[in-house]
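*Asks:* Dropping a prediction and its sequence here:
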Amino acid sequence: MSNNLIGIALCGAVGVLVLVTGLRESVVVWRLRRHGIRTWGMVVDNVRVDRRDSGPSWAPVIAFADQRGYRVEFTTRMRGGGMGLATGRQVPVVYPAHNPQAARVSMWRHTVGPVLFMLFVGLVFLAIAVLIAGTT
């Protein structure tokens, strides 16, 4: 196989994988917006998360009471610049009725922003695959 074919295959595969992940996340966000239970949570801590590839980052820990009154704690899925939340801050939370542990912070930058980012990255990889194919 030539290097161009390998590049096309890799960029195409990554693009499709990221697009599918973005589409799956968009369905999750849509379902949460439509059917999710809304409540308020409190940022109770920020924990250090060590990543091998990019070094440490901080993840906010949010606590809230579910429908039954049980305390639930979760960390945000998206981390990085602009995604932090100050300890003590009250934030909107949405979660599926059957699974409070799958809660999300109900803010644009924590729900819609990551979906748009994944869709954009997937399209960029597919565009690169097309560009590589066009130069062969």
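*Replies:* That came in fine, so what should we check first?
*Asks:* CA only for contacts and neighbour counts going forward, please
*Replies:* Fine.
*Asks:* Where do the helices of this structure begin and end?
*Replies:* 3-35, 108-134 (DSSP state H).
*Asks:* and R89, which of these is closest to it?
*Replies:* helix 108-134 (15.1 Å; C-alpha to C-alpha).
*Asks:* this is the comparison structure:
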Amino acid sequence: MDALVSIVLVTATTAAAVHLLHRSWRSWRLIRHGVRTTGRVVHVREDTDGDGDPTYIPVIAFHTAEGTEREAEPTDGVPNGHLLRPGQEWQIRYHPASPSKIYIDNYDSRVIEVLWGLAGLTLLGVDATILGQTLR
């Protein structure tokens, strides 16, 4: 494989791997160390994903442990907004130092977050293989 092509491929897949691992780590950190409270759906914002397909992102109002009312969104939306209705209550976890970062229990999938992490590790393995072949 041409060295330049290998470098470009490794750079792109390493960037994707780091993004996936960071996303997985951020979610797991909220699951493990986030402050748990009840939040209420204020409204659902419609957006599009990377492919242009519609996705729905709930805006959640909640009170921090200090009693401050906040509104925040999870990092990802869902393709079917019928699960989310204004007024619904959800158990959430928020980061105490940055309450704008939330994880919604039973909405955000822990399995998906693990899969994102595994995808990131797989990409790093592909990078190592490509580099090994290139340096021979």
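*Replies:* The structure has been received and is ready for your questions. Because the structure is predicted, anything quoted here is derived from the model rather than measured.
*Asks:* where does the TM-score land?
*Replies:* Aligned and superposed, the two chains score 0.69 in TM-score terms (TM-score structural alignment, normalised by the length of structure 1); 134 aligned residues with a C-alpha RMSD of 3.6 Å.
*Asks:* that older thread, how about the helices of structure 1 in CSV, adding mean neighbour count?
*Replies:* As requested, the helices of structure 1 are arranged in CSV below (neighbours: other C-alpha atoms under 10 Å):
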stretch, mean neighbour count
helix 3-35, 17
helix 108-134, 17
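*Asks:* so which of those helices comes closest to D66 of structure 1?
*Replies:* When those are compared by C-alpha to C-alpha, helix 3-35 sits nearest D66 of structure 1, at 14.8 Å.
*Asks:* Throw the helices of structure 1 into a markdown table and include distance to R89 of structure 1, thanks.
*Replies:* Formatted as a markdown table, the helices of structure 1 follow (distance: least, C-alpha to C-alpha, whole Å):
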| stretch | distance to R89 of structure 1 |
| --- | --- |
| helix 3-35 | 22 |
| helix 108-134 | 15 |
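*Asks:* Looking at those helices, which is nearest to Y70 of structure 1?
*Replies:* Distance to Y70 of structure 1, taken as C-alpha to C-alpha, is lowest for helix 3-35 among the helices of structure 1, at 19.8 Å.
*Asks:* What helices and strands are in contact with the closest one?
*Replies:* Helices and strands touching helix 3-35 of structure 1, by 3 or more C-alpha pairs under 8 Å, 6 or more residues apart in numbering; DSSP states H and E, are strand 90-95, helix 108-134.
*Asks:* Any chance of these in CSV with distance to T39 of structure 1 as columns?
*Replies:* Formatted as CSV, the helices and strands packed on helix 3-35 of structure 1 follow (distance: least, C-alpha to C-alpha, whole Å):
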stretch, distance to T39 of structure 1
strand 90-95, 5
helix 108-134, 15
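*Asks:* Quick one: closest of these to R79 of structure 1.
*Replies:* helix 108-134 (9.1 Å).
*Asks:* For the top strand by length along structure 2, give me the average deviation versus structure 1.
*Replies:* The residue-count maximum for a strand in structure 2 (DSSP state E) belongs to strand 35-48. Mean deviation of strand 35-48 of structure 2 relative to structure 1 after superposition (mean C-alpha distance after the TM-score superposition for structure 1): 1.5 Å.
*Asks:* Can you name every helix or strand that that strand contacts?
*Replies:* When contacts are defined as 3+ C-alpha pairs under 8 Å, 6+ apart, strand 35-48 of structure 2 sits against strand 54-63, strand 89-95.
*Asks:* how about that strand: buried residues?
*Replies:* Under the neighbour-count criterion of 16 or more other C-alpha atoms under 10 Å, strand 35-48 of structure 2 has V35, R36, T38, G39, R40, V41, V42, H43, V44 buried.
*Asks:* what residue of structure 1 matches up with the first one?
*Replies:* Using TM-score structural alignment as the criterion, the counterpart of V35 of structure 2 in structure 1 is I37.
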